[in-house]
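Trainee: let me see the structure of the following:
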Amino acid sequence: MSISTNQTEPQISILENYLKVRTLTNELCAPLQPEDFVVQPVVDVSPPKWHLAHTTWFFENFVLKPNMADYRVFDKDYHFLFNSYYETEGDRWIRSERGVLSRPWVKEIMAYRTYVDDHMRAYLSDEVISNNTLEVLTIGLHHEQQHQELLVYDLKHILGINPLFPSYKSFRGEVSDTNLEEEFLTVDEGVYTIGYQGKEFSFDNEKGVHQVFLHRYRIQDRLITNGEFMEFIEAGGYQDFNHWLMEGFEWVKKQNIRAPFYWFKQDGAWKHYTLAGLEDINPDEPVSHVSFYEADAFAKWKGKRLPTEFEWEVACKMHEPEIPESANFVDNRNFRPIPRQGENTQFYGDVWEWTNSAYLAYPYYQKPEGALGEYNGKFMINTMVLRGGSYATSRNHIRPTYRNFFHPHLRWQFTGIRLAENF
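Mentor: Model prediction:
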C-alpha cells in the first residue's frame, strides 16, 4: 500500500485497497452474535462494536469532513463516543467504560460503516485527491489493520474467559514439514543502519534513520515453543526469583501467575483456550500470551537473553529480508500460531516477539503536526518494543522496521519469545 501522486490508476488502487481493508474488518466480526459486540472484560479490551465505529470515525473525521463538499456527519454524538485518544479532537468517552455503551445498537454501527463507505467510494471515484489527503487515507488504512489485529486479541479475550470456551472459528489448516531443530544465526560485530529507508508507507516511529554499533551476537532461528515453555514451568520457573526482574516477580506474586494466559491444567494435562475452542496444548506451536516479564525470565532460565530491537532488525534483514510464503498471517485465516515449517525463521507472523528495548524515539524523530502527531510519539514511555507481526497481522502491513509496543505486564495480545546471546 503506497502513497502515490498519480491521480488516475493509483487512485483506483487506493479505492480497491480501502474496500478490501474495510471488508476484512466486517469478515472478522461475521462469526459473532449480538451479545458479543458490547463485552469489555478489562480496560485493555475494547468491545468489537467500538472497533467497528472508531475505525469508521477515523475516515469520517480525517478524510470526509475536511475534504468532501457538503458532507454531513452520520451522527454528531459519534465524535464524542468513538474518538480514542486524540486530544486535538476534543472530549471523548472514557476508555474503561466503552463496554457500557449498549447504544448505539450494532445495526446502527453497521449502518454507520455503510454510510461512510458509500461516501468514501464516491469521494475516491470522483474527486482529485491531494497528496496530503492520500497520506491521511493511507494512515487510516493501516490504522484499521492495527484495529483488526486488536479486534482478534479482544475477541479471544471475550470468548476465552467464558466458562463455555466457545469457538470463534474452527481450525481446518494442515501443518506439515514441521521443523523444530534449533540453530542460532550469527551477526558479526559492526555498525548497522536502523530505520525505514524505502518509499512505501511507514509509521513515524520507524523514521529517523541512524546507525548503531552491535557486538557480535547470535539469535535463534525460530520461536520458542509451548513444549519448551512447559519445561520452564515444570522446573519451577515461576517460583524462582533468580530468573525474574524485581518488578516482574512482584507481578507474578500479586497476580498469582503460574502459566501463560489462557493456560491451565485439567486432569494433570495442560490445556489452553484457542480461537477454535478448548484444546490440548500442542508442544510444537510457538508459545503465545506471555508478558515481557515472562519472556525475560524464560530467557534467563535458559542462560540467554532477549534480543534488542536493533539486533532483531539487523538479523531479520540479514537472514530473512523477504517475507516467506510459509509465514503465518491473518491472510491465512489460521487464527493460531503454527509450528515452524521448513526453513522459515518465523521472523514474520505467528506471534510478536518481545525485545529487550524500551520504546523510545529514534534520533532525528519528528512528531507530525496536528491530531495525527498523537499517533505514536505520546506513547514513548514505560513500554517495550515488539517485532515481527502475528497471525492476526495482515501480510502487507508488516516489514522488518515495524515497531510495536506494549506495557511489560500485558499478555492478552499474541506475544512470544526468540532468544539471543553474545559469544
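Trainee: drop to CA atoms for contacts and neighbour counts, all remaining ones
Mentor: OK.
Trainee: wait, V152 touches T393, no?
Mentor: No - contact criterion Cα atoms under 8 Å: V152 and T393 do not qualify, at 9.6 Å.
Trainee: burial count for F261?
Mentor: A count of nearby residues for F261, using other Cα atoms under 10 Å, gives 19.
Trainee: my guess is it contacts V287. True?
Mentor: No - the criterion here is Cα under 8 Å, and F261 misses it with V287 at 10.4 Å.
Trainee: would you mind finding the longest helix in the protein?
Mentor: helix 131-160 (DSSP state H).
Trainee: against which helices or strands is it packed?
Mentor: When contacts are defined as 3 or more Cα pairs under 8 Å, 6 or more residues apart in numbering; DSSP states H and E, helix 131-160 packs onto helix 9-29, helix 48-59, strand 269-274.
Trainee: highest mean neighbour count out of these?
Mentor: helix 48-59 (a mean of 23; mean count of other Cα atoms under 10 Å).
Trainee: contacts made by that one with the rest, please.
Mentor: Helix 48-59 is contacted from outside by 25, 29, 36-39, 78-79, 82-84, 98, 106, 109-110, 112-113, 116, 137, 140, 143-144, 147, 151, 154-155, using Cα atoms under 8 Å, 6 or more residues apart in numbering.
Trainee: which among these count as buried?
Mentor: Those of those that meet the buried threshold are 25, 29, 36-39, 78-79, 82-84, 98, 106, 109-110, 112-113, 116, 137, 140, 144, 147, 151, 154-155, by 16 or more other Cα atoms under 10 Å.
Trainee: the structure of the following sequence is requested for comparison with the preceding one:
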Amino acid sequence: MLRDRFLKTRNRTQEICSPLKTEDYSVQPMADASPPKWHLAHTTWFFEQFVLVPHKPNYAIYHADFAYLFNSYYNNLGDRVLRPNRGLMTRPLVTEVMDYRRHVTENVAELLDRDDCPAAVFELVELGINHEEQHQELLAYDIKCLFGNQPTFPLYGRVYNLPNETHEQEFIPVKEGLYEVGYDGDGFHFDIEKGRHKVYLEAFEISNRLVTNQEYLEFIQAGGYQNFNLWHAEGWEFINENDIKAPMYWHEIEGEWFRYCMEGLVAVNPVEPVMHLSYYEAAAFAEWTDLRLPTEFEWEVASHSFSWGKLWEWTSSAFLPYPRFEKKAGAVGEYNGKFMVNQKVLRGASVSTPQGHSRPTYRNFFHPHMRWQFAGLRLVRS
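Mentor: Next comes the predicted model:
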C-alpha cells in the first residue's frame, strides 16, 4: 500500500540520522555534500510543494521561509539558498525541522486516506518516495564525508559494509549484435530510463567482479598517479590541482594504507572492491591495465551475467537522453533532463541504495571529478 511505503520511507530517513548528535546536523564538509538537516527538510519540502500545496484543500504552508531555504534546484518553484551555503544555516533548529517533517508527513498520509484523493497525488507520492530514497543514499555519502574529514574519524555504525570480492576474475563474453535497452514494464521508473530502443554492440568481454583494493594499490605503487600518459587531460589537471594520490578516505600511515569507513579508520582490506574513485581515476586504472570501462549499454546488456549492487559502477558513457525523451512541464520536468551535460553514467547500485530502489536500467549520473559517492569500477575488454 502506497501510504505504508510512504510512512516507512519517511521513518527510514530519520533512522539514518539517528546516530548523529545535534552538532552534526548542520555541517557541510564540502560544496557537493549537504548537511543532514538540509536533507531532512528538503525531502519534506518536496512533498509539501509537489503534493500538498496543489492538491490538499485549504493546506497552509508550514513556514514562509522554508520554500527558499530548502528548495534544491527547481527554478519553477522560486529562489533558493546557494548549494555551498547550506551549511551556514544553523537556523531553523533541528527540532523545528523534525516538527516540519511530522506536520507534512501527517498531512500527506491524511490526503492519501481520503476517498476523493486525486489520481495525480498517487503518482507524485510515488515520485516523492523515490526522491527521498535517493536522498537516503546521499545522506550516507554526506555523513561519511562529514565524519571522514574529522581528525578523530568518528564511529557512525557498522553499516554499509562491502562484501569481499571472493571470485577469481573471469571475463564473460557477450556476442556482437543488436540489443534492446531501456525500461520496459509497468513499475516505477524515472523518465531518463524510458525510450526503450535498439543499440548495436560489437563483441566484448566483461569482468565477473569489481576491481579490488589490492589491484588498485598495485596501480598506486606502480606510479599510476604520476604517469600523465594514463590520464585524460582534465583528470591529470584535477589530481594535480587537488594533490590526489589515492582514493578518497585513504591514508598512508608509516608505510601502511588505511581508509575511513563508517566504523572509523581501518586497514585497507585487499579483497574489498575499491571505492570512492572519480571517473578520472577509474579510467586511468583501466588504461593502466590495457582494458577499458564498459559503456552503459554494454553494462545493461551483460548485467544478468554477473552479480552487481555492491558499488555504483562508472561507465564510459555520457549522460544523454534516450530516443523520444520528453521533459514534463513545470517543476517536475527539472528533475533530470536539465543535467544532461558534462556528466558520466554510473550503473548498478551500492550497499547504501535502499532496498527495491535499484534495477538494471537505472541510470545514475555524476560529474567526472566526484569521488564521495559509493562508486567503483568493472573492466571490459574488446
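Trainee: alignment lookup: P408 of the first structure to the second structure.
Mentor: Residue pairing (TM-score structural alignment): P408 of the first structure is matched to P368 of the second structure.
Trainee: and that match, which of the three is it?
Mentor: coil (DSSP: H, G, I helix; E, B strand; the rest coil).
Trainee: compare the helices and strands packed on helix 131-160 of the first structure and give me the one nearest N256 of the first structure.
Mentor: Across those, the minimum distance to N256 of the first structure, taken as Cα to Cα, is reached by strand 269-274, at 17.4 Å.
Trainee: which residues of the second structure does that closest one align to?
Mentor: Strand 269-274 of the first structure maps onto residues 256-261 of the second structure, going by TM-score structural alignment.
Trainee: name the SS class of L386 of the first structure, please.
Mentor: Criterion first, three-state DSSP; result for L386 of the first structure: strand.
Trainee: any idea what it aligns with in the second structure?
Mentor: Checking with TM-score structural alignment, L386 of the first structure has L346 as its match.
Trainee: roughly how far apart are the equivalent of A299 of the first structure over in the second structure and M98 of the second structure?
Mentor: Under the alignment (TM-score structural alignment), A299 of the first structure maps onto A286 of the second structure. As judged by Cα to Cα, to the nearest Å, A286 of the second structure and M98 of the second structure stand 45 Å apart.
Trainee: which residues in the second structure does stretch 86-101 of the first structure match up with?
Mentor: Using TM-score structural alignment, stretch 86-101 of the first structure pairs with 74-89 in the second structure.
Trainee: mean deviation, the longest helix of the first structure versus the second structure?
Mentor: Relative to the matching residues in the second structure, helix 131-160 of the first structure has an average distance of 0.7 Å after the fit, by mean Cα distance after the TM-score superposition for the first structure.
Trainee: buried sites along that helix?
Mentor: 133-134, 136-142, 144-160.
Trainee: quick one: V97 of the second structure and A109 of the second structure, what's the gap?
Mentor: Distance from V97 of the second structure to A109 of the second structure, by Cα to Cα: 18 Å.
Trainee: what do you get for V341 of the second structure?
Mentor: Distance from V341 of the second structure to A109 of the second structure, by Cα to Cα: 37 Å.
Trainee: ok, V125 of the second structure - contacts?
Mentor: Residues near V125 of the second structure by Cα under 8 Å, 6+ apart: F6, F47, V51.
Trainee: which of those does the first structure keep?
Mentor: Retained contacts for these in the first structure, judged by both residues aligned by TM-score structural alignment, their matches' Cα atoms under 8 Å, are F47, V51.
Trainee: H167 of the second structure and S305 of the second structure, how far apart?
Mentor: Relative to S305 of the second structure, and taking Cα to Cα, H167 of the second structure is found at 14 Å.
Trainee: do the same with P57 of the second structure
Mentor: Separation of P57 of the second structure from S305 of the second structure (Cα to Cα): 50 Å.
Trainee: who has more neighbours, these two?
Mentor: S305 (15 against 9).
Trainee: from L52 of the second structure, how far out is that one?
Mentor: 44 Å.
Trainee: chain center to stretch 264-274 of the second structure, what's the gap?
Mentor: 21 Å (Cα atoms, centre = their mean, to the nearest Å).
Trainee: contact partners of that stretch?
Mentor: With Cα under 8 Å, 6+ apart, stretch 264-274 of the second structure has contacts from 148, 153-156, 162-166, 210-216, 256-260, 376-377.
Trainee: out of those, which are inside strands?
Mentor: Mapping the contacts of stretch 264-274 of the second structure onto strands (DSSP state E) picks out E256, W257, F258, R259, Y260, G376.
Trainee: quick check: chain neighbours aside, which residue is closest to the first one?
Mentor: Excluding its sequence neighbours, the residue lying closest to E256 of the second structure (Cα to Cα, 6 or more residues apart in numbering) is A267, at 7.9 Å.
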